[in-house]
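Chemist: everything below, folded, please.
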Amino acid sequence: MNAERQVGISEVHPWIRFWARSFDLLLVAIPVAVAWWFWFPPAEITWFEVMLFGMAVLFFDLLIEPVLISRLATTPGKWVFSIRVINPDGSLLSFEQALRRSDMVWAKGLGAGTPLVGQFLMAAQHYELSANAKTFWDEEGGFEVEHREIRGARVIGAIAIAVMVLLAAGLTLAAV
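Modeler: Take a look at the predicted model:
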């Protein structure tokens, strides 16, 4: 392993990983929300619909993330925060590896979006990552998560994209 990867791997960044996943989920949530409210316009939004919506977003992310990780070693959110998921030898994960990792994150890290269970599991994995420098799914799969220097321009670009996406979604939903 080269020295740059060694330095990147040894650092632990639970909150940066959280914000990267949050950005990815935002990008998935917007088209899901537009489709959801277009086909099923609610007269009144209930907590149950909000819970189902969150679960749907996580499910669609489960379908998208493995493709990106296996092809690029990153997702849009991970790219913004300079995170890559790779094998210990530096190679890309296979689609099967990436799917298994995403499935473990979905089930054991996010509780499939189940209220309270998901929050408990996220807190447990934050502790695990902080204490042992690896999450359960990365340890189990033998994956390495590289954290490189975060470039300010990427974060500013991501904020601009998030604002534009939210504005576009708001305008679309207002028109429906």
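
Chemist: contacts and neighbour counts: CA atoms only from here.
Modeler: Fine.

Chemist: out of all residues in this protein, which is the farthest from the middle?
Modeler: Most distant from the centre of the chain: residue 43, at 30.4 Å, with distances by CA atoms, centre = their mean.

Chemist: what about residue 4, distance to residue 92?
Modeler: 17 Å (CA to CA, to the nearest Å).

Chemist: which one's more surrounded, the two?
Modeler: When neighbours are counted by other CA atoms under 10 Å, residue 4 and residue 92 differ, and residue 92 comes out ahead with 20 against 10.

Chemist: sec struct for the residue farthest from the centre of the chain, please.
Modeler: Following DSSP: H, G, I helix; E, B strand; the rest coil, the label given to residue 43 is coil.

Chemist: ditto for residue 168
Modeler: For residue 168, the assignment made with three-state DSSP gives helix.

Chemist: what about it, neighbour count?
Modeler: The number of residues packed around residue 168, counting by other CA under 10 Å, is 13.

Chemist: and for comparison, fold this next one:
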Amino acid sequence: MEQALEAAHQDAACDHGDVARAASPWQRYWARQVDLTLAGWVAWLALRVVLPSAAGFGGDSLWAFWRTIALLPVVFVIDAVILAWWGRTPGLWLCGLRVVTVAGAPLGLAKALRRNLLVYVYGFGLGLPLISLVTCIHNHNKVEQNKPTSWDVACGTRVDDAEGSTLRTWSTFGLLVALSLPDALFTIDW
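Modeler: Next up, the predicted model:
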């Protein structure tokens, strides 16, 4: 069944005459990590306003872990809203990628939300450490073999390398490191 859906997904992309190059797994990964980090900061700031004691730096690392797991669905919603509103997220823009329907059209809000829900479940394994590792490796291998991910098949979407380059991908990685430094510095108990 899954193979039939993948074949239909590939045929739909070919029927529209699109010759866009598919994004590599690492381009997709670094773009997603930048987007989740930026949206995570937005969710953390909102939590800090609503419930200041729950959003503090430092403290119990177990509490920080569960707070992150709890905020992850919110982060995916923020990411979907940005994607639907502007057609790209900051990470996608930095890597030169586009998420579009197999027909090449931009995603609406409903499709972006559904796609991100499926990414959250099947791509990130609900953010649970070992499950997430397995799902990330599985999907990396699928994309490496030029096969669509389950969420792209289910949503009729694809990720195109519209104007990406190795320099853009490495720049995105560098930005991710820079964005992660404040979190790392403030959560370490010196």
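
Chemist: sorry, back to before: please list all residues in contact with the residue farthest from the centre of the first structure.
Modeler: By CA atoms under 8 Å, 6 or more residues apart in numbering, the contact list for residue 43 of the first structure is empty.

Chemist: look up how far residue 171 of the first structure lies from it.
Modeler: With distances taken as CA to CA, residue 43 of the first structure is found 18 Å from residue 171 of the first structure.

Chemist: quick one: what's aligned to residue 87 of the first structure in the second structure?
Modeler: Counting by TM-score structural alignment, residue 87 of the first structure lines up with residue 101 in the second structure.

Chemist: host element of residue 15 of the first structure?
Modeler: Assigned by DSSP states H and E, residue 15 of the first structure falls within helix 14-39.

Chemist: and that helix, what's buried?
Modeler: Across helix 14-39 of the first structure, burial judged by 16 or more other CA atoms under 10 Å covers 14, 16-17, 20-21, 23-30, 32-34.

Chemist: alignment lookup: residue 86 of the second structure to the first structure.
Modeler: Under TM-score structural alignment, residue 86 of the second structure pairs with residue 72 in the first structure.

Chemist: secondary structure class of the residue lying closest to that match once chain neighbours are set aside, three-state.
Modeler: For residue 72 of the first structure, ignoring the flanking residues on the chain, the nearest one in space by CA to CA, 6 or more residues apart in numbering is residue 92 at 7.4 Å. Three-state call for residue 92 of the first structure (three-state DSSP): coil.

Chemist: which residues does residue 92 of the first structure contact?
Modeler: 69, 70, 71, 72, 73, 85, 86.

Chemist: kindly state which residue of the second structure is aligned to residue 121 of the first structure.
Modeler: Aligned counterpart of residue 121 of the first structure in the second structure: residue 135 (TM-score structural alignment).

Chemist: its match: which element?
Modeler: helix 129-144.

Chemist: so the residue nearest the centre of the second structure versus residue 185 of the second structure, what's the distance?
Modeler: Among the residues of the second structure, the one closest to the centroid is residue 32, at 3.2 Å (CA atoms, centre = their mean). Separation of residue 32 of the second structure from residue 185 of the second structure (CA to CA): 22 Å.

Chemist: do residue 143 of the second structure as well
Modeler: With CA to CA as the criterion, residue 143 of the second structure and residue 185 of the second structure are 34 Å apart.

Chemist: settle it for me: which of those two has more neighbours?
Modeler: Counting neighbours by other CA under 10 Å for residue 143 of the second structure and for residue 185 shows that residue 143 has the greater number, 17 against 12.

Chemist: I figured that one hits residue 150, correct?
Modeler: No: counting by CA atoms under 8 Å, residue 150 is not a contact partner of residue 143 of the second structure; they are 10.5 Å apart.

Chemist: span of stretch 71-91 of the first structure from start to end?
Modeler: End-to-end for stretch 71-91 of the first structure, by CA to CA: 11 Å.

Chemist: what is the neighbour count of the equivalent of residue 102 of the first structure over in the second structure?
Modeler: Under the alignment (TM-score structural alignment), residue 102 of the first structure maps onto residue 116 of the second structure. Look at residue 116 of the second structure: counted by other CA under 10 Å, it has 22 neighbours.
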